[in-house]
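A.B. asks: attaching a predicted model along with its sequence, questions to come.
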Amino acid sequence: MKFIDLFSGCGGLSLGLLNAGYTGLFAVERSADAFSTLKRNLIDQEFVGLNGRFDWPNALECRNHDILALLDDPEASRYLDSLGNSGEVDLVAGGPPCQGFSSAGKRDPDDPRNQLAFAYLEIVRRVKPKFILMENVRGITQTFTKAGSQSLPPSEQIERALAELNYVPFHLIENSSQWGVPQARHRFVLIAIHKDQFLGSNVNGDSLQLLSTGKELATKVEAQLKVFAEEFKINKGLPPLVTASDALKDLKTLNFLGNPYKLVDVPKDDSRASGFKQIAEYAPTFCRNPAYINLMRKGWERKKCPNHGLRLPNHTVKVKKRFEKILEDIDDLNLQTRYKLARGKTLPLLYRQEVHNSRKHSLTVLDPHKPSGTVTTLPDDILHFDEPRIMTVRELARLQSFPDWFRFEGPYTTGGSLRKKTCPKYTQVGNAVPPLMAEGIGLFLKESLGRLLHIETGKIEKHETQCAQRAALI
């Protein structure tokens, strides 16, 4: 199956689809840093070969592209139209920028980033894929309110637009931990199927009928996805639930006695800033189930440590002492009762104010016995479960299910005016679709959805026959 990845970021969704045996045609990503990561790992496949690869077209320069500029380019438009005429594209995938939809943001209906979802739809209109896979935040399903009036949730607007383009759309809320990812990341996943894929059936209803068919399909697909996800984890050798400890035990800087492992300077080709350290090699694996760690190290077994992204933070003594205090308090029964402290949840405001006099909006201590919460683009949002420090890029990449050979390009962090020009490593990781979840859903679309459509085709044909018979009697 051939796919196009829109708003691809560093390539989490593409990586999953390639691992599922898909062939990529091209990817559209505005950020030069993120596209550089995708190109080096997935197009050039510099580090590890994959089950699938990109077959980049001559009509499109292999570089970062702005989707709006691409749609305005005459040569690119002709190429997109040729794909639609040939029926070459099986899947258009990707997740438009989510900041305008996120419940963590301002949820401004006029945020220009919201309109990029409709640029996505314009690509769909031109290339006419058989299937669509869109990923986004759950907030996309919520109604926007402005000046006392309400508009339709963006998800419903998108589904109605897809129905007008002859697709049967429906959406689910997927938890990435269901697919073996050590992160409870709840995401909006939209699947749309061109009506011609209902084999043998003539699904010629109007858009309202296509929307209705989609709603009927959603419940059935959701049930099958759960079964498929369990089989997927078994095939990967993964336990029912992968925890933060299962994912990170070999990336520690301290042993079980609290003594440090050997640290070395960060390579210059990973970080231009001087004075930073990283672990010298993998730590011994002491965890209940090393299956996930083994999966992340697959293809990289002979290396001493992961492919960059290991730079440790240079915390001041004051910050380190605060983190030590938090790690001490988080398991104190009295403080848990007084402040409602708990691992895996944002530190309560009262605790932050009374104990630390801190204005930090969000800080969560990992629970080693559970998947992490949602990995964000801010490096100081998550505290390690038993070391007084924030997470490295590699550790967050592990929680996102990026394998250890996958290398992130660009700076670690940025600030000021550079925020508009760069997409640092931490941001690339936080914005990505977990590759393991993407692989599982990609395999489901290839292997199981067709059987479900065949069953549904028979039901649709039967319904159409009954309608025709009733009409004949009138």
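C.D. replies: Done, it's in.
A.B. asks: make it CA atoms for all contacts and neighbour counts henceforth
C.D. replies: Will do.
A.B. asks: all helices of the stretch 201-350 of the chain, in order?
C.D. replies: Ranges of helices in the stretch 201-350 of the chain, per DSSP state H, counting those that start in this stretch, are 207-236, 244-248, 291-296, 317-329, 333-339, 349-356.
A.B. asks: which helices and strands does the first one pack with?
C.D. replies: Helix 207-236 sits against helix 154-164, strand 167-175, helix 435-447, with contacts defined as 3 or more C-alpha pairs under 8 Å, 6 or more residues apart in numbering; DSSP states H and E.
A.B. asks: same thing with the shortest one?
C.D. replies: Using 3+ C-alpha pairs under 8 Å, 6+ apart as the contact criterion, the elements in contact with helix 244-248 are helix 291-296, helix 393-400.
A.B. asks: what's the closest of those to Ser86?
C.D. replies: Among the helices and strands packed on helix 244-248, the nearest to Ser86 by C-alpha to C-alpha is helix 393-400 (35.9 Å).
A.B. asks: who's in contact with the helix or strand that that closest one is followed by?
C.D. replies: Heading C-terminal from helix 393-400, the first helix or strand you meet, by DSSP states H and E, is helix 425-431. Contacts with helix 425-431, where a contact means C-alpha atoms under 8 Å, 6 or more residues apart in numbering, come from 9-10, 34, 309, 375-379, 393, 396-397, 400, 408-413.
A.B. asks: second structure follows, compare the two:
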Amino acid sequence: MNGLSLFANVGIAETYLKDVDIDIVVANELLKDRAKFYRHLYPSCNMIQGDISDPQIYKEVIECATKEHVEFVIATPPCQGMSIAGDMNPYDERNSLVKYAIDAIVDIEPKYVILENVPQQLTTPIQYKNTEMLIPEYIKQRLGDKYIFNAEQILNTMDYEIPQMRRRAIILMVRSDIGFAWEFPTKSNNIYTLERLFKGIPDLWPLIKEKEYQDFFPENTKDALAFHKWHRPTEHVWRNVECMLYTPTGNTAFDNPVYYPKKANGEKIKGYDTTYHRLFWNKPAATITRYNGIIGSQNNVHPGREWKRDKNGDMMYTNPRVLTIYELLLVMTLPENWNIPDWASNGLIRHVIGEGIPPLLIKKIIEVMPRR
């Protein structure tokens, strides 16, 4: 079955689609570096780079999809205006980009559709025919007489043996003439924890930006650095590393009486208790965001283990750093040998991973798709 990917990022969701007989033959992505990354991963796909709201780009997408007899569409319109990790502005103009995905579905009439976004999409208003309405109501007004929708539309990836707690709004549509509803797979009671996922991965100490602290940690061993190409330490400023050095597994550095998050001038930082936060060993990872390379962003720090006590008797913990790219690949259910282009910067790699959805979840959803 031929497919179209809209707002494609670098094609993370598409990783395992060929395993379930879906061939994405046309894709569209706004940003040049992501489109280039996509072409590297999927050289046989017609990646159309450009703004979907540009009439010429939209026309090219529809013409190519029609020519290729596309019967499947997957779309993840931008969520920055809705996400709790973004602006949370219900009137952000990017929220209305979902209209172009719906226009494409109307024009192409695919048999199957996956619309994926943050849960806030279901409570976000947009304008349609001079009337403000929530996005789900807008979709039903446009497509309700042509498609059958799934009943439950919010899931948590951890319920499907994905090692990440990531709540998503996923609308599944089946064209009415097929006559079946498409629902989520059966949930699993098997929770995939970081203890299980990271078993056997060597500890890794961060790199420190300030020269005077660069010899504080033991050197990363040859075994650790030889473990995997993408298991490499990230560079952090000492004040952020220090506060995480004294933060136990599953805790936030804001709870530390002495080694709490500070500004460069030593003043205590104010912030959410989900930031400067170590992950839990006995749980899946928290949601991976595009800012996964920053200690002070949400739930980004390795769980760590007890290391040793300092001269004052305070316990210090290993791995006071964000997850490596290799660890992110595992958490996102991407292949360990994911074909990352050599030219891609660490920042780009981290951003596109954080903006993706675990592709194993998409595979599992399609495996229960009622095909005809």
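C.D. replies: Yes, it's here. Because the structure is predicted, anything quoted here is derived from the model rather than measured.
A.B. asks: next, the TM-score between them, please.
C.D. replies: Aligned and superposed, the two chains score 0.77 in TM-score terms (TM-score structural alignment, normalised by the length of the second structure); 328 aligned residues with a C-alpha RMSD of 3.2 Å.
A.B. asks: which of the contacts of helix 425-431 of the first structure are buried, as a ChimeraX select command?
C.D. replies: To isolate the buried members of those in ChimeraX, using 16 or more other C-alpha atoms under 10 Å:
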select :9,10,34,309,375,376,377,379,393,396,397,400,408,409,410,411,412,413
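A.B. asks: count the residues that sit near the aligned partner of Pro129 of the first structure in the second structure.
C.D. replies: Under the alignment by TM-score structural alignment, Pro129 of the first structure pairs with Pro110 in the second structure. For Pro110 of the second structure, the neighbour count with other C-alpha atoms under 10 Å is 23.
A.B. asks: hang on, isn't Pro110 of the second structure packed against Glu71?
C.D. replies: Yes - using C-alpha atoms under 8 Å, Pro110 of the second structure is in contact with Glu71, at 4.1 Å.
A.B. asks: pipe the helices of the stretch 201-350 of the first structure into CSV and attach mean neighbour count per row.
C.D. replies: Below are those laid out as CSV (neighbours: other C-alpha atoms under 10 Å):
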stretch, mean neighbour count
helix 207-236, 16
helix 244-248, 26
helix 291-296, 20
helix 317-329, 15
helix 333-339, 13
helix 349-356, 14
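A.B. asks: out of those, flag the one nearest Ile191 of the first structure.
C.D. replies: Minimum separation from Ile191 of the first structure across the helices of the stretch 201-350 of the first structure (C-alpha to C-alpha) falls at helix 207-236, 9.0 Å.
A.B. asks: what's stretch 11-23 of the first structure in contact with?
C.D. replies: 1-3, 5, 8, 24, 34-35, 37-38, 42, 50-55, 93-94, 402, 432-440, 442-443.
A.B. asks: buried ones in stretch 1-21 of the second structure?
C.D. replies: Within stretch 1-21 of the second structure, the residues that count as buried by 16+ other C-alpha under 10 Å are 2-17.
A.B. asks: closest to Pro125 of the second structure out of these?
C.D. replies: Phe7 (20.0 Å).
A.B. asks: any idea how far the closest one lies from Asn251 of the second structure?
C.D. replies: 36 Å (C-alpha to C-alpha, to the nearest Å).
A.B. asks: helix, strand, or coil at Asp19 of the second structure?
C.D. replies: helix (DSSP: H, G, I helix; E, B strand; the rest coil).
A.B. asks: counterpart of it in the first structure?
C.D. replies: In the first structure, the residue paired with Asp19 of the second structure is Asn19, using TM-score structural alignment.
A.B. asks: so how far is Leu25 of the first structure from its match?
C.D. replies: In this view, Asn19 of the first structure and Leu25 of the first structure are 15 Å apart by C-alpha to C-alpha.
A.B. asks: re the thing from before, reformat the helices and strands packed on helix 207-236 of the first structure as TSV; add mean neighbour count.
C.D. replies: As requested, these are exported to TSV (neighbours: other C-alpha under 10 Å):
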stretch	mean neighbour count
helix 154-164	20
strand 167-175	23
helix 435-447	22
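A.B. asks: so which of those comes closest to Ile67 of the first structure?
C.D. replies: Closest approach to Ile67 of the first structure among those (C-alpha to C-alpha): helix 154-164, 17.4 Å.
A.B. asks: packing partners of that closest one?
C.D. replies: Other helices and strands packing on helix 154-164 of the first structure, by 3+ C-alpha pairs under 8 Å, 6+ apart, are helix 116-127, strand 167-175, helix 207-236.
A.B. asks: matching residues in the second structure for the helix or strand following the second one?
C.D. replies: Which is strand 167-175 of the first structure. Sequence order places strand 186-194 as the next helix or strand after strand 167-175 of the first structure, per DSSP H and E. Mapped onto the second structure using TM-score structural alignment, strand 186-194 of the first structure covers residues 167-175.
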